[in-house]
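Enquirer: okay, here's the prediction I keep looking at, along with the sequence it came from:
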Amino acid sequence: MKLACLILTLLAAAASAQDVPALKAAKLTVDLWPEGKMPGKGANEPQTLHSPERTDATRVTNVSRPTLSFFPVEKPDAPAMIVSPGGGYTYTVVDKEGTEIAAWLNKNGIAAFVLKYRTPNNRDGALQDIQRALSLTRSRAAEWHIDPKRLGVIGFSAGGHLSARASNRFDERAYPAIDDIDQQSCRPDFAVLVYPAYLDNGKGALSPNLNPQANIPPTLIVHSEDDAKFVAGSKLYDTALTEAKHPHQFLLYKTGGHGYALHCEREAKAWPDAAITWLTKITGP
């Protein structure tokens, strides 16, 4: 038993050593929830790296203490985006689909907040986390010099699904309000979904987690035909948004695959420039 506890402690320490450097460029990192007030559940084990860990990115799992890491820009009342990394709801890719995206947004005049949401297998907790992140960011907009009316979400893979849910399921908060922060809106003003996963039910219909009849904000969907596992969901979502007459754009590339973030070498490599053009139209210069 003592050996098992020691191993868990070492794993947690290793995760901390890896996780903090991945987010160290942030101006600050804040907890989403006050101590003892987080709704729902956390993980059953200490936070650690996903095993087996690969070398192309940092994948953190067993997140019970969700955080928001702030990457500001040097201009007042800047537009801002909450970045939701992917990871199949098993882990969060905090750098490749997190801090790298924040740096790219910053370069283009957009403040960024990287969301480390609860994992593994905690979709309800993740939705609570992103809703809280939107409200928290708006509650501190003056302090952080961002425009609370130009606050969007951008998500990748599972994070794309989470961002879509946030842009659909804002009318009814996924948890009882716990303080004044939750009096702020949790509706994003715009959404970017990059190779989003789980938008369909696996049977040729849109996921029941989504509500295309909601007041969905302007949305950009990015996908490629060769992401065979998930592209069908994006096509269904595009059709649903079109039928509901919600403003959106669907960038469908022939090749790109899945999980490339800013590193695609196929046709989908055009998405970052196209996304900035779309975001500029939505948020202004």
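Expert: Perfect, thanks for sending it.
Enquirer: from here on, just use CA atoms for contacts and neighbour counts.
Expert: Noted.
Enquirer: measure Gly233 to Pro212 for me?
Expert: Relative to Pro212, Gly233 is positioned 13 Å away (C-alpha to C-alpha, to the nearest Å).
Enquirer: now stretch 239-248: how far from the chain's centre is it?
Expert: Offset of stretch 239-248 from its chain centre (C-alpha atoms, centre = their mean, to the nearest Å): 22 Å.
Enquirer: buried residues, that stretch. List them.
Expert: Neighbour-count burial for stretch 239-248, counted by 16 or more other C-alpha atoms under 10 Å, picks out Ala240, Leu241, His246, His248.
Enquirer: just those residues: which are in strands?
Expert: Counting by DSSP state E, the part of those found in strands is His248.
Enquirer: can you show me the strands along this structure?
Expert: Using DSSP E, strands in the chain cover 28-31, 48-49, 59-61, 67-71, 78-84, 92-93, 111-116, 146-156, 191-194, 219-224, 248-253.
Enquirer: now, among the buried residues of stretch 239-248, which is nearest to Lys203?
Expert: Ala240 (15.7 Å; C-alpha to C-alpha).
Enquirer: got another, please set it beside the one above:
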Amino acid sequence: MKPWVMAMCLLVACAGVHAKTTLWEPAAGHTQVPIWPGTPPDPKSLPGSEYARTGTTTIGGKTITGVYNVSKPTMTLYAPTGENTGAAIVVFPGGGFQGLAMDLEGTDVCDWLTTKGVTCILLKYRVPGIPYEWQCDCRPHNLQLSMPSLQDAQRTIRLVRSRAAEWHIDPHKVGVLGFSAGGYLVAEVSTNFKRRTYAPVDPADKESSRPDFALAIYPGHIATDDDTLNPNVPVSHETPPTFVLQAEDDHVDGVNQAQVYYAALKNADVPVEMHLYPHGGHAFGLRPTSNPITHWPALAETWMSSIGMIPAAGP
């Protein structure tokens, strides 16, 4: 079974009868903080209460924990364990807008970034979208804005900037990183920052929601069926510098997602770096595999250094 098939089985609650269901909590020393002071804007009815499930299948020798029915989005701060570079990255886990792979594409990522001196902010954004069946091609995220999750993403970036001094962050070095559906959210927040998606709720909303840099890892929903750019990703010259990575044998979203986004960024004269690998599939996160694509974090570090977000690594 391919890694993505296993991941999707988890994220649509078919990971096995022995899966553990509970509420997701970050590791000791980290606290989830609500990103909205009250009810989030445009609340939607959900098919049930929020829960987390850890499956029995593994990727890279570890199980996967998914979170579902998120109506109260939160962010969790992971402070640098290495020398603080001043950079911060908001992480968007993937999961087809049905659930969130909170470890595979969340805490694993923060464990990596913090060792590089980067503050990591893990966003638990609202899911699922409507309709709830992930197999349906009529999901609104194909040709519409994923409005609740975009609102959550914009709000989180603004909150990070508003607390930059407290968290020892450079407000001009706030980036985003997302996987799969989270990669689409990266593209949305990178291109819709002039669009006010909700009414301001406090002084934090005076801050900009434009990321200073962006990393889209095996993104989806960016290309339409005829390989044109999703109109809800209005790339312009003001789109932040972007790093794109995908495998050519990605049979979930298809390598055309990266190619279409790269072409749009290039045509808008946006600094962009793209890496395509022949093998890797989908939903591998940072977990080790036998494929060369597994070493992509080193490429991302070099790229972040090249655009001045983190210092260059020593010899």
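Expert: Received, thanks. These numbers were taken from a predicted model, which means no experiment stands behind them.
Enquirer: if you look at the buried residues of stretch 239-248 of the first structure, which of them are in helices?
Expert: Mapping these onto helices (DSSP state H) picks out Ala240, Leu241.
Enquirer: okay if I get the strands of the first structure as CSV plus distance to Arg138 of the first structure?
Expert: Converted to CSV, the strands of the first structure look like this (distance: least, C-alpha to C-alpha, whole Å):
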stretch, distance to Arg138 of the first structure
strand 28-31, 14
strand 48-49, 30
strand 59-61, 26
strand 67-71, 13
strand 78-84, 10
strand 92-93, 24
strand 111-116, 12
strand 146-156, 5
strand 191-194, 16
strand 219-224, 20
strand 248-253, 24
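Enquirer: can you tell me which of these is nearest to Thr99 of the first structure?
Expert: Between Thr99 of the first structure and these, the shortest gap by C-alpha to C-alpha is with strand 111-116, which sits at 6.6 Å.
Enquirer: tilt between that closest one and strand 67-71?
Expert: Angle of strand 111-116 of the first structure versus strand 67-71, following axes from the mean of the first three to the mean of the last three C-alpha atoms, to 10 degrees, is 160 degrees.
Enquirer: just give me the neighbour total for the alignment partner in the second structure of Asp179 of the first structure.
Expert: Taking TM-score structural alignment as the criterion, the aligned counterpart of Asp179 of the first structure in the second structure is Asp202. The number of residues packed around Asp202 of the second structure, counting by other C-alpha atoms under 10 Å, is 10.
Enquirer: now do Lys107 of the first structure
Expert: 11.
Enquirer: all helices for the stretch 151-285 of the first structure, in order.
Expert: Counting by DSSP state H, counting those that start in this stretch, residue ranges of the helices within the stretch 151-285 of the first structure are 158-168, 231-243, 271-283.
Enquirer: and those as JSON lines, adding distance to Asp95 of the first structure?
Expert: Listed next are the helices of the stretch 151-285 of the first structure as JSON lines, based on distance: least, C-alpha to C-alpha, whole Å:
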{"stretch": "helix 158-168", "distance to Asp95 of the first structure": "13"}
{"stretch": "helix 231-243", "distance to Asp95 of the first structure": "24"}
{"stretch": "helix 271-283", "distance to Asp95 of the first structure": "17"}
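Enquirer: please identify the deepest-packed of these.
Expert: Among the helices of the stretch 151-285 of the first structure, helix 158-168 has the highest mean neighbour count (mean count of other C-alpha atoms under 10 Å), at a mean of 28.
Enquirer: and that helix, which stretch of the second structure?
Expert: Here helix 158-168 of the first structure aligns to the second structure at residues 181-191, judged by TM-score structural alignment.
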